[in-house]
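>>> Compute the structure for the input listed below.
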Amino acid sequence: MNSTPMIINALGQLDNPNAPRSAGAAAQLNQSSEQLTIDARTLADAHASGLIAVNITLGYTMGDLPPYEHTLHEIDVWDGIVREHAADLLKVRTVADLHRAREEGRIGVVYGFQNAVAVGEDIDRVATFAELGVRVVQLTYNQANHIGDGSMAPANRGLSDFGRHVVEALNAHDVMVDLSHSGERTCLEAAALSRTPVSINHTGCRALADLPRNKTDEELRLVASRGGFVGIYFMPFLSLSGHATAADVVEHIDHAVNVCGEDHVGIGTDGPVTSIDDLDAYRADLAEHVALRRAAGVGAAGERADTLPFVLDLRGVDQFRELIHLLERRGYRSERIEKILGRNFLDYADRVWAATA
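All right, here's what the predicted structure looks like:
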């Protein structure tokens, strides 16, 4: 390709995972933004990668923190991070902000949840979160909540009655309904119910790797048919071996394109740009992290102590350029690659987010 496309990561991280407070297993389990490290290296690596915007996870996902109060605090924390690094970061509320980030050489930060449990029983909290700038809400994490079943919930019960109201409220406030981590029935029911297109911001294709965190062709097809978006992650679930490679990422992207069409597929890496420097030390800590997730009931099938939560040969500041190269070798033309790297997410956002928010 002659020029770098508009790279938008539908689910990723801004963090230096080598910093002490970012690296601990307990810190990863509690999912606190105050334990991230957004330092000079984090920002320099993000810029060097070509990243224009990223949907980051904030608020309550799992653990023993009070969901609503913790989520409000996390929004304050991220507002502070963006203010502190205003020369490098821009809070994204609208599609115009995504364009502005590119024009001004900043990284757009999209506020998103990976669990909607913080809504509690008060549907008005959806409006509160939207007003505070939350643009993406994932309905469930791996386990069931009062909104619907996650991918690891054995009953596969679908949306609850309250969950239907949550989807309707998210629609009313122009917030993306993200069905990553959801159970199959929850995904299908939410996609059918939603008045606006929905997304699966970070997933793989179950037809290629039959694991609960991946989506069936039926789910992928329904989301795309209603104008939605599917982001393929750089995660171990892309291979039954648990050791996914860059080639697996390309295979899952290609399968998703064949099922959904080239206008509805993108990337949601579920990882940072900055690479882990000491992989041996990280592997030693990983066993504790996986054990803690399993004990807390939030782990997923396919997670093991030896399965790195990233693709070893598709990481670091060159990960997007390497993916472009691999897609070119696969025969993908420039226009299709531009869509996958960010244009499709941009267009999807244009279908969901209001012009002003």
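
>>> C-alpha only now, for contacts and for neighbours.
OK.

>>> Am I right that L188 is in a helix?
Yes. Counting by DSSP: H, G, I helix; E, B strand; the rest coil, L188 falls inside a helix.

>>> Find the helix or strand that the residue nearest to it when sequence neighbours are not counted is a member of.
Among residues not flanking L188 along the chain, E219 sits closest, at 6.0 Å (CA to CA, 6 or more residues apart in numbering). Here E219, judged by DSSP states H and E, is contained in helix 217-225.

>>> Run the chain-centre distance for whichever helix or strand comes after that helix.
Toward the C-terminus, helix 217-225 is succeeded by strand 229-232 as the next helix or strand (DSSP H and E). Mean-position distance between strand 229-232 and its chain equals 9 Å (CA atoms, centre = their mean, to the nearest Å).

>>> moving C-terminal of strand 229-232, what's the next helix or strand?
Downstream of strand 229-232 (by DSSP H and E), the next one is helix 246-260.

>>> Identify each buried residue in that following helix, please.
Going by neighbour count (16 or more other CA atoms under 10 Å), the buried part of helix 246-260 is 246-257, 259-260.

>>> Between these, which sits nearest I8?
Lowest distance from I8 to the buried residues of helix 246-260 (CA to CA) belongs to I253, with 15.3 Å.

>>> Second chain to compare with the first, below:
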Amino acid sequence: MTSDSTRAAELHRRALIIDGLVFRCDTDAVLRQGNVAAVNITVADFNADFEVVCDDIAAWLARATDPAGPWHIVETVADIHAARKADKIGLIMGWQNMRGIGDRLDRLRFFHRLGIRVMQLTYNERNFIGDGCLEPADAGLSLFGRRVVAEMNRCGIAIDLSHVGHRSAMDAATLSERPVLLTHANAKAISDVPRNKHDELIKAVAETGGLVGASVYGPMCWDGNPERRPNLEDFYRHLDHIVSLVGIEHVAFGTDFPAVADLDSVGSIIQMTLDRYPTAITKYAAAFGNDARTRYPVDCGSPAELGKLTELLVAKGWTDADILAFLGGNYLRVLDAIWTV
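Below you'll find the model as predicted:
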């Protein structure tokens, strides 16, 4: 009989793994160690304006067009398969804030032509589109935001609601004619922290045909105990709850890891999240320190360790088909429905 560890290793080896969110990346090495086939990388600063966004995209396009480089730009699901066949990492270029379009609807098609395929409507705060999840007013989408949702549908750009306020996210899920995503978000019913999502929204995302990407990000998995840093069992409580609400076909994962050669290189981002958004991170940072090394589960701190997710699901009794769907199969189906125009 095949042991659980052998079965998990084989499943992980043959899976087409898609990570729904990496917030910073400067190397493919840790992604290859985790057998990642494609990844939604945040290719621009969280609060970048139009000019900075263009410069950041230009830098990534230069990296990705190097024939000797490790990246293959993903504009369609076929590109994910092509990346794996070419032994490259599929680069899904994404944003975590739409400040780069300002109040200009025509910029959506422009950025689509540049290769952006996932856009998060807001990042914690308010922009021209709607409210972020830390805005106390929790207003819905603006009139402009409603036009943005329709235009993203027309262009074939995935709508990400992870850092979006509840009412704005519910509006987007209601208005969208294509599936919408929570690329990296957990369940508020399990951990009542600002970044986690109400069951109502999780169900609304699934009703669009979309996906909820459960995340290993520590502050969203934490049970509030300052004596115990989160581990993968805490992550699984969220995943299991989401599956019980909407079914395995609407679940994926987004680690919110940095895929970097040196974790100190993201120190300024880690500090920014504490300084600018204290309501989201202060208690966690006070308990465990404000460092990239402590922002993740004690037993899974890097994309290189993604095999531990597969081991966990095998140990929990998941079928091979469900594990493969979670690791990437669901994303292949849903992204094809969003990107095909």
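
>>> sorry, back to before: in a markdown table: the buried residues of helix 246-260 of structure 1, plus distance to D149 of structure 1.
Converted to a markdown table, the buried residues of helix 246-260 of structure 1 look like this (distance: CA to CA, whole Å):
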| residue | distance to D149 of structure 1 |
| --- | --- |
| A246 | 30 |
| A247 | 31 |
| D248 | 28 |
| V249 | 26 |
| V250 | 29 |
| E251 | 28 |
| H252 | 24 |
| I253 | 26 |
| D254 | 28 |
| H255 | 26 |
| A256 | 23 |
| V257 | 27 |
| V259 | 24 |
| C260 | 24 |
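
>>> any chance you could map the helices in the stretch 51-200 of structure 2?
Taking DSSP state H, counting those that start in this stretch to define them, one finds helices in the stretch 51-200 of structure 2 at 77-85, 107-114, 143-155, 166-175, 199-207.

>>> Test my guess that K339 of structure 1 contacts I267.
No. Because the distance of 10.0 Å does not satisfy CA atoms under 8 Å, K339 of structure 1 is recorded as not touching I267.

>>> re the thing from before, trace the helix holding E219 of structure 1 over to structure 2 and give me the residue numbers.
The counterpart of helix 217-225 of structure 1 in structure 2, using TM-score structural alignment, spans residues 199-207.

>>> From the chain's centroid, how far away is the matching stretch?
17 Å.

>>> Pull out the buried residues from it.
Buried residues in stretch 199-207 of structure 2, defined by neighbour count with 16+ other CA under 10 Å: 199, 201-207.

>>> Adding distance to Q33 of structure 2, write those out as CSV.
Below are those laid out as CSV (distance: CA to CA, whole Å):
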residue, distance to Q33 of structure 2
D199, 34
L201, 34
I202, 31
K203, 34
A204, 35
V205, 31
A206, 31
E207, 35
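
>>> Tell me the counterpart of V166 of structure 1 in structure 2.
Per TM-score structural alignment, V166 of structure 1 is aligned with V148.

>>> tally of neighbours for the closest residue to its match other than its chain neighbours?
Nearest in space to V148 of structure 2, with sequence neighbours left out and distances taken as CA to CA, 6+ apart, is L105 at 6.6 Å. Around L105 of structure 2 there are 15 other residues, counting by other CA atoms under 10 Å.

>>> who touches L105 of structure 2 in this structure?
Shown here is L105 of structure 2, whose contacts under the criterion CA atoms under 8 Å, 6 or more residues apart in numbering are 147-148, 151.

>>> mind running it again at 10 Å?
Taking CA atoms under 10 Å, 6 or more residues apart in numbering as the contact definition, L105 of structure 2 lies against 144-145, 147-148, 151-152.

>>> just L51 of structure 1 next, same as before
4-9, 45, 102, 105-108, 273, 317, 320, 341-342.

>>> Give me the buried entries from those.
Neighbour counting by 16+ other CA under 10 Å classes 5-9, 45, 102, 105-108, 273, 317, 320, 341-342 among those as buried.

>>> now the closest residue to T307 of structure 1 other than its chain neighbours: how far from L312 of structure 1?
Nearest residue to T307 of structure 1, sequence neighbours excluded (CA to CA, 6+ apart): G242, at 5.2 Å. Using CA to CA, to the nearest Å, G242 of structure 1 is found at 11 Å from L312 of structure 1.

>>> likewise A96 of structure 1?
In this structure, A96 of structure 1 and L312 of structure 1 are 34 Å apart, going by CA to CA.

>>> tell me which of the buried residues of stretch 199-207 of structure 2 is nearest to R113 of structure 2?
The closest of these to R113 of structure 2 turns out to be V205 (CA to CA; 26.3 Å).

>>> So that closest one sits against E249, correct?
No. Using CA atoms under 10 Å, V205 of structure 2 is not in contact with E249; the gap is 12.0 Å.

>>> what residues are shared contacts of those two?
Going by CA under 10 Å, 6+ apart, residues that sit against V205 of structure 2 and also against E249 are 211-212.

>>> Which of A96 and L312 of structure 1 has more residues huddled nearby?
The residue with more neighbours, out of A96 of structure 1 and L312, is L312; 17 against 13, by other CA under 10 Å.

>>> which one in structure 2 is aligned with the more buried one?
For L312 of structure 1, the residue aligned by TM-score structural alignment is V298.

>>> before we move on, what about V352 of structure 1?
Under TM-score structural alignment, V352 of structure 1 pairs with I338 in structure 2.

>>> Please apply the same query to H181 of structure 1.
So H181 of structure 1 corresponds to H163, using TM-score structural alignment.

>>> In contact with its match: list those residues for me.
Going by CA under 10 Å, 6+ apart, H163 of structure 2 touches 96-97, 120-125, 131-134, 169, 182-185, 194-197.

>>> Then D28 of structure 2?
Residues near D28 of structure 2 by CA under 10 Å, 6+ apart: 36, 69-71, 88-89, 259-261, 303.

>>> roughly how far apart are the residue nearest to W60 of structure 2 when sequence neighbours are not counted and T174 of structure 2?
Nearest non-adjacent residue to W60 of structure 2, counting by CA to CA, 6+ apart: V43, 7.1 Å away. Distance, V43 of structure 2 to T174 of structure 2, by CA to CA: 28 Å.
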